[in-house]
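Novice: predicted model follows, preceded by the sequence.
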Amino acid sequence: MLRWLILSLLLIPLFDARAAGDEAAVRATFAAYKAAVLAQQGERAADNVTTGTLREYARYRELALSAPRAALEALPMTERLQVLIIRARVPAADLRAMDGRRVFTHAVDRGWIGREGVERSELGAVQVDGDRAAARLKIGATELPVDFEFEREPGGWRFNLIPLTNMSEDVFKQLARQNGVSENEMVMTLLRGLSEAPVDERLWDPPTP
């Protein structure tokens, strides 16, 4: 018993050191992602997000190319908006030649992903739990009740963007209620605010082959 107690006491600094190293690595991942987005360097940004994030962009691509209106209307508002943004901004011929990573890098290269939000964002307290970590969003000196999520993958820690997309769902629904419009009408209003060219209801239909 005494031997195990001594060993456990000796191991405590090792565990603490690993936790500190993980926290530093999480912060470094976010810093690298932020710098890449602000510099519109898509490949660097993609290197710092999770495999699951890029897999979601592959799903958005497939939906943008093939999903009929009824299928889009069954999606959460945030996903409807993501798919319609891709349809509006990326010609179908170009989109067919892309995979999920290329869609993501294309969006970063053109400043479509999170420049305004990420510019003001910092990490507050970081909590590491095995291969997952949560970091409080910090704006200036204020920590907000919002967590950024990170995952340890082969090669290091990566930023998971999908929970941020999901968190927007309640905000969009509330905006629709406050303005007395349907979810689809709110999606189109948001889309028109983001698009570089006029958009209309035909965008709900998939592009022709």
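Specialist: Received, thanks.
Novice: please make it C-alpha for all contacts and neighbour counts, starting now.
Specialist: Will do.
Novice: ok, R44 - contacts?
Specialist: For R44, the residues meeting the contact criterion (C-alpha atoms under 8 Å, 6 or more residues apart in numbering) are A32, Y33, A36.
Novice: again, only this time at 7 Å
Specialist: Taking C-alpha atoms under 7 Å, 6 or more residues apart in numbering as the contact definition, R44 lies against A36.
Novice: one more to weigh against that first structure:
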Amino acid sequence: MKTVAAVRNALLGVAILAGAGISAGYPEGSPAQAQVAPAHQDAAAVGETFVAARQALLAKDGSGVLELLSRESLARVERTRKAALDGEMAALGPSEKFGALGLQHYLKPAELRRMTPAQIVEFGLRKNWLGPNVITQAGMERVSVRGDRASGTLVVNQRPVMVPADFVRENGEWRVDLTRAMDLTDAIVRGTAMATKRSEDAVVREMLDRAVRNQAPAR
């Protein structure tokens, strides 16, 4: 379970914080064909998006966080809040199920229905769902740009972590793309379930139980 434990805090951000309830709709239009720019300019722009996301998290700015997510990320995680409300989780992947169960643990159905997506994100930040030091110690190195997609090495406390830092250019702007991190999580859970001869649901619930026990109290 060491591999699963290594991504637990990141999962809280990916599957709960970012997927806290994307019911605000998607940006208009389709991904624009951006003008070709020198690689170093694109890498710098990706870095600016990362810094903006980090600053939004530090400021506990829910709207700012959501505005920096890609459409694909929003489409992937929109199911999370709905599943947390209606309890229909059979069709969810492990990362989405983790997020839905996490929301059910932290918020009552009436609260989920009443709160906007931005308010849920801000609630999660106040509760230290990412851990008390993850955001302040996070950084990114070695940005690689390939057309309208980019990735970097995510580091926490100057140490690389296995969760990918991915970005996609939409309408000429770089956005944080969570889909590969969620796919990685799904693969880890499924592999762990197979290796330990348990169900995926059992692995997900164990991860959530450990995450809940390890959360620092809100300040």
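Specialist: Perfect, I can see it now. The structure presented is a predicted model; accordingly, all values stated were derived computationally and were not measured.
Novice: TM-score for the pair, please.
Specialist: Comparison of the two superposed chains (TM-score structural alignment, normalised by the length of structure 1) gives a TM-score of 0.68, and 179 aligned residues with a C-alpha RMSD of 3.2 Å.
Novice: tell me who's in contact with the counterpart of S182 of structure 1 in structure 2.
Specialist: Aligned by TM-score structural alignment, S182 of structure 1 pairs with S199 of structure 2. S199 of structure 2 makes contacts with A193, as judged by C-alpha under 7 Å, 6+ apart.
Novice: distance of S199 of structure 2 from Q158 of structure 2?
Specialist: For S199 of structure 2, the distance to Q158 of structure 2 (C-alpha to C-alpha, to the nearest Å) stands at 35 Å.
Novice: with K2 of structure 2 instead?
Specialist: Distance from K2 of structure 2 to Q158 of structure 2, by C-alpha to C-alpha: 20 Å.
Novice: which one of these two is surrounded by more residues?
Specialist: Q158 (12 against 7; other C-alpha atoms under 10 Å).
Novice: so who does that one touch?
Specialist: For Q158 of structure 2, the contact set (C-alpha under 7 Å, 6+ apart) is empty.
Novice: and the gap between it and F50 of structure 2?
Specialist: Using C-alpha to C-alpha, we find Q158 of structure 2 at a distance of 16 Å from F50 of structure 2.
Novice: how about the residue positioned nearest the centre of structure 1: what's its closest non-neighbour residue?
Specialist: Closest to where the C-alpha atoms of structure 1 average out (C-alpha atoms, centre = their mean) is L161, at 2.2 Å. Across the structure, with C-alpha to C-alpha, 6 or more residues apart in numbering as the measure, the residue nearest L161 of structure 1 apart from its sequence neighbours is T53 (6.0 Å).
Novice: the one you found corresponds to which position in structure 2?
Specialist: With TM-score structural alignment as the criterion, T53 of structure 1 lines up with S73 in structure 2.
Novice: flag every buried residue along the longest strand seen in structure 1.
Specialist: Counting by DSSP state E, the longest strand found in structure 1 is strand 142-153. By neighbour count with 16 or more other C-alpha atoms under 10 Å, strand 142-153 of structure 1 contains the buried residues E143, D147, F148, E149, F150, E151, R152.
Novice: one more: stretch 188-201 of structure 2?
Specialist: Under the neighbour-count criterion of 16+ other C-alpha under 10 Å, stretch 188-201 of structure 2 has I188, V189, R190, T192, A193, E200, D201 buried.
Novice: what's the mean distance for the longest helix along structure 2 versus structure 1?
Specialist: Longest helix in structure 2 by number of residues, with DSSP state H as the criterion: helix 39-58. Using mean C-alpha distance after the TM-score superposition for structure 1, helix 39-58 of structure 2 ends up 1.6 Å from its aligned counterpart in structure 1, as a mean over the superposed pairs.
Novice: outside of that helix, which residues touch it?
Specialist: With contacts defined as C-alpha under 7 Å, 6+ apart, helix 39-58 of structure 2 is touched by G64, V65, L68, I135, V143, S144, V145, W174, R175.
Novice: just those residues: which are in helices?
Specialist: G64, V65.
Novice: among the contacts of helix 39-58 of structure 2, name the ones in strands.
Specialist: Filtering the contacts of helix 39-58 of structure 2 for membership in strands, criterion DSSP E, returns V143, S144, V145, W174, R175.
Novice: identify the residue of structure 1 aligned to the last one.
Specialist: In other words, R175 of structure 2. R175 of structure 2 maps onto R158 of structure 1 when the alignment is built from TM-score structural alignment.
Novice: hmm, V49 and that match touching each other?
Specialist: Yes: the pair R158 of structure 1 and V49 qualifies as a contact (C-alpha atoms under 7 Å) at a distance of 4.7 Å.
Novice: more neighbours, these two?
Specialist: A count of neighbours by other C-alpha under 10 Å puts R158 above the other of R158 of structure 1 and V49, at 28 against 22.
Novice: for that one, give its distance to R59 of structure 1.
Specialist: Following C-alpha to C-alpha, the distance that separates R158 of structure 1 from R59 of structure 1 is 19 Å.
Novice: all helices for structure 2, in order.
Specialist: According to DSSP H, structure 2 carries its helices in the segments 2-6, 8-11, 39-58, 62-67, 71-86, 94-106, 109-114, 117-126, 179-196, 200-214.
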